[in-house]
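Q: Only the shape, not the letters, is given here:
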């Protein structure tokens, strides 16, 4: 399936939709959307820290997963039942205790599966802290 020429949902529309259907992720901010792309932010909060003063793996994992979901919504529109079927994350270096950014890109958009990648980095630092790849299942119809 080819990516559409224009965005199906703006960043603000994706944010509002997530706040309706995915309460666990309402602290994540959707900053930018485009067909096959999303940029999301996990605002810094001490609840995301692990011992050693770094952002925890589960917090990074959640941001990556939510970023992929936002990328799919921005491309296809409000599909509440799109679900993660696989998510693999490689932790590359210790993230700073500040906002975490996720840039998500589609690698393949099929009728039933979407494969994407996520680059995670600390705000104001171009060095990757983690890289993830994931697959989402799109419900029929």
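A: Received it, and whenever you're ready, just let me know what you need. The structure displayed is predicted, hence computed values, not measured ones.

Q: Only C-alpha atoms from now on, for both contacts and neighbour counts.
A: Fine.

Q: how about stretch 81-97: buried residues?
A: Neighbour counts using 16 or more other Cα atoms under 10 Å place 82, 84, 87, 89, 94-97 of stretch 81-97 among the buried residues.

Q: Helices of this structure, residue ranges please.
A: Under the criterion DSSP state H, the chain carries helices at the ranges 11-21, 57-76.

Q: Second structure follows, compare the two:
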């Protein structure tokens, strides 16, 4: 399966339709997209921390949701109203004080639903810090 959008095209698209993503400065980056997959990075920044100096759960959740959305956009093109219908997170261990990497893989891509999973890692580490699964609703073509 070939992709319909490149990583740079998706970043440009997100800048246009979701500029609030970068409020306070850019920390989310699309590193690569491939068939049924995407890899994203969230830079380590103090605004993403919780007490104790670790990356917060909401930051990890946002990266997982965004990585899944990017994997879907890479396959279907710029569909702004593809929306999250469910997400489930399993926090496995405390992330390190490093950028967070999200590796998304689509398990199913249908006409109306996409199902995928995201593995989150601290950059440079091999042990997963969070595993997420999610479903997106894809609007009918008009």
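A: Good, I have the coordinates. Owing to the predicted nature of the structure, the values given are computational and were not obtained by experimental measurement.

Q: re earlier: among the buried residues of stretch 81-97 of structure 1, which one sits closest to residue 118 of structure 1?
A: Sorting the buried residues of stretch 81-97 of structure 1 by distance to residue 118 of structure 1 puts residue 89 at the head of the list, at 8.8 Å, by Cα to Cα.

Q: Report whether the expected contact of the closest one with residue 130 is present.
A: Yes. The pair formed by residue 89 of structure 1 and residue 130 meets the contact definition of Cα atoms under 8 Å, at 6.8 Å.

Q: Just say which of the helices of structure 1 is most tucked in.
A: helix 57-76 (a mean of 25; mean count of other Cα atoms under 10 Å).

Q: How far off centre is that one?
A: 2 Å (Cα atoms, centre = their mean, to the nearest Å).

Q: Kindly report the same for stretch 41-58 of structure 2.
A: Between the mean C-alpha location of stretch 41-58 of structure 2 and the chain-wide mean there is a distance of 16 Å, by Cα atoms, centre = their mean.

Q: now it: which residue numbers in structure 1?
A: Aligned by TM-score structural alignment, stretch 41-58 of structure 2 corresponds to residues 41-58 of structure 1.

Q: correct me, but residue 35 of structure 2 touches residue 4?
A: No. Between residue 35 of structure 2 and residue 4 there is no contact, the gap being 9.5 Å when judged by Cα under 8 Å.

Q: Report the set of residues contacting both of these two.
A: Common neighbours of residue 35 of structure 2 and residue 4, counting by Cα atoms under 8 Å, 6 or more residues apart in numbering, are 74-75.

Q: Which residue ranges of structure 2 form strands?
A: Counting by DSSP state E, the segments of structure 2 that form strands are 28-34, 37-42, 49-50, 54-55, 83-91, 100-109, 113-122, 128-137.

Q: what's the fifth one in contact with?
A: Right, strand 83-91 of structure 2. 61, 65, 129-138.
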